[in-house]
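S.K.: What follows is a predicted structure for the sequence shown.
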Amino acid sequence: MIQLLDVVDYLNFELGIVHQDIAPRNLLVDPETDNILIFDFDRAALVGQPSCLPERNDVTGVIFTFYEIVSQDDHFRRVKHSEQDPNSVLSIDNWPAKGLLDCNVGEFRKLLNNWVQRRKDRDVASKDLPFTPSIPDVPPASPVIRGRDESGEPVWGKGLMQIRKNATKFNENVIIWDRPPRQLAPIE
């Protein structure tokens, strides 16, 4: 879990990116290294931009994620983001431990509470500081085969992103990836 806190701090403070969808469904753990990978940046925004929504802040996402991993209970997130209250989770004295943990719940809580307090202190201290992350330009898209002409020769085009439904409709290459089940494997 320390890795998640470090990654979120790095994204927010070093890169100026707010993920805005921190949740167990967007985390993968490499089984060989135990490294955590965060993905699904479709809601990500730069700090200070209009698309950076206060109700989707990463601190709240981390709080709910910790609780969901420990308790296997996601009911606090089944409401709109604007109605989610991290204090409803933080105020629970004893989190029910239903997931497989590598330390006791109290240690997770202490780690989380200390991080939340550090983030509050740092967020207040840096609130009025201008922040301009240095983000490199996006390289041009590689050309892709969009189809074939009457003679069977490839027709090249730009590799623009589109939704899967349209890509399959035009018989374009599509990667289909199913997420693994959310349920943890049974403890042996």
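M.R.: Received the coordinates, thanks. Numbers count the residues shown, from 1 in each chain.

S.K.: use CA for all of it now, contacts and neighbours both
M.R.: Will do.

S.K.: which residue is nearest the centroid of the protein?
M.R.: residue 22 (3.8 Å; C-alpha atoms, centre = their mean).

S.K.: Contacts only, for it.
M.R.: By C-alpha atoms under 8 Å, 6 or more residues apart in numbering, the contact list for residue 22 reads 58, 61-62, 65.

S.K.: swap in residue 55?
M.R.: So residue 55 contacts 81-82, 84 (C-alpha under 8 Å, 6+ apart).

S.K.: most surrounded residue in those residues?
M.R.: residue 84 (18 neighbours; other C-alpha atoms under 10 Å).

S.K.: is it true that that residue touches residue 77?
M.R.: Yes: using C-alpha atoms under 8 Å, residue 84 is in contact with residue 77, at 6.5 Å.

S.K.: second one coming, line it up with the first:
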Amino acid sequence: MPFIPTLTLKDRLPRPFKIRWLRELMDLVDELYFEYGIVHQDIAGRNLFISDTTGSILLCDFAFSAQIGTVRHGQSVYLGEIPRCNDVKGTMFFLYYLITRDPQYSRYLLSDVDENTIMDRPKWVKHAGVELDYDVDTFYNELMAWVRKRRDSPKLAHYTLAPRHFEIPDPPEDGMEGWYLGRSHTMREMEAGRTTLSWERPPASKWDKSRKLLATGKYADERPPVRLMHVPDPKKGFPQMGMTNAALRGQDKRKQTQDVVGTEDEAEASKRRREEADE
């Protein structure tokens, strides 16, 4: 995929947002499913943007995508089209938040939200800062007509039933069952020089559940280590600032200058402390 220097629809919303982009997105979701047997499963503003060259909507980040009827890497479960993450549901929530800016959906997991909560038209109240090239009714009606059509359409049982399906090779294994090689998102961010957070807390399996654990990785009842202080010899007093170790041991016979032994006031104070200790 070529690099496209633009912001996603999460970071920059075109003014106005055009209904043709909604139509393009619905057509794209249909093409992936019916033509290729692929489900994206993460349709959201952060994965959508408008091309500066073609002016069309584009979908990126297929990290959660899968071929219908296959086993997810590292798991032994039938995947199919996961109802709680299906692309029709993702498109619905994308458009709903784009129009309403409902704060409860500013951050959400597709698997944790219910599309029935946004089906009613009265809930689709346009945010004052959002501009559309058609009224909300037009957007809503076109979306819901597509939703009903998709729900009534037959479901694919396996990606090989799609006319333009293709094979995807398995990722390389590292010798451990259920694990595959690859770089984490955090590692990629670090390599790119972006700011990342170093999580200091230990794994949950190692927590002492009876104690409160702070974000620093320390327990709340832990006390900072005690810093020990050296007790001076009562006859010698404190060492003079700036004196060499040899001079302190009496091995350096050179005359100590004021820069080495410190100021004259410091020397007098040290002498007075020694005299008081001898008394």
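M.R.: It's in. All of these numbers come straight from a predicted model, not from anything done at the bench.

S.K.: what's the TM-score for these two chains?
M.R.: Here the TM-score for the pair of chains, by TM-score structural alignment, normalised by the length of the first structure, is 0.68; 153 aligned residues with a C-alpha RMSD of 3.1 Å.

S.K.: Tell me which of the contacts of residue 22 of the first structure you also see in the second structure.
M.R.: Shared contacts between this structure and the second structure among the contacts of residue 22 of the first structure (both residues aligned by TM-score structural alignment, their matches' C-alpha atoms under 8 Å) comprise 58, 61-62, 65.

S.K.: Same list, the residues you listed, but as TSV with secondary structure, distance to residue 155 of the first structure and neighbour count please.
M.R.: TSV is the format used below for those (DSSP: H, G, I helix; E, B strand; the rest coil; distance: C-alpha to C-alpha, whole Å; neighbours: other C-alpha atoms under 10 Å):
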residue	secondary structure	distance to residue 155 of the first structure	neighbour count
58	helix	43	22
61	helix	44	22
62	helix	46	22
65	helix	46	24
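
S.K.: Need the max-distance pair from these.
M.R.: The span of those, defined through C-alpha to C-alpha, is set by 58 and 65 at 10.1 Å.

S.K.: which bit of the first structure covers the longest helix that the second structure contains?
M.R.: When the second structure is parsed with DSSP state H, its longest helix is helix 136-152. With TM-score structural alignment applied, helix 136-152 of the second structure matches the range 105-121 in the first structure.

S.K.: how big is the offset of the matching stretch relative to the second structure?
M.R.: Overlaying the second structure shows stretch 105-121 of the first structure at a mean distance of 0.5 Å from the equivalent residues (mean C-alpha distance after the TM-score superposition for the first structure).

S.K.: Tell me the buried residues in that stretch?
M.R.: Residues 105, 108-109, 112, 115-116 are the ones in stretch 105-121 of the first structure that count as buried (16 or more other C-alpha atoms under 10 Å).

S.K.: Do I have it right that residue 97 of the first structure meets residue 108?
M.R.: No: the criterion here is C-alpha under 8 Å, and residue 97 of the first structure misses it with residue 108 at 10.7 Å.

S.K.: which stretch of helix or strand covers residue 27 of the second structure?
M.R.: Secondary structure assigned from DSSP states H and E places residue 27 of the second structure in helix 19-30.

S.K.: Tell me the helix or strand right after that helix.
M.R.: Taking DSSP H and E, what comes next after helix 19-30 of the second structure is strand 38-39.

S.K.: hmm, who's touching that next one?
M.R.: For strand 38-39 of the second structure, the external contacting residues (C-alpha under 8 Å, 6+ apart) are 29, 32-33, 65-68, 81, 86-87, 159.
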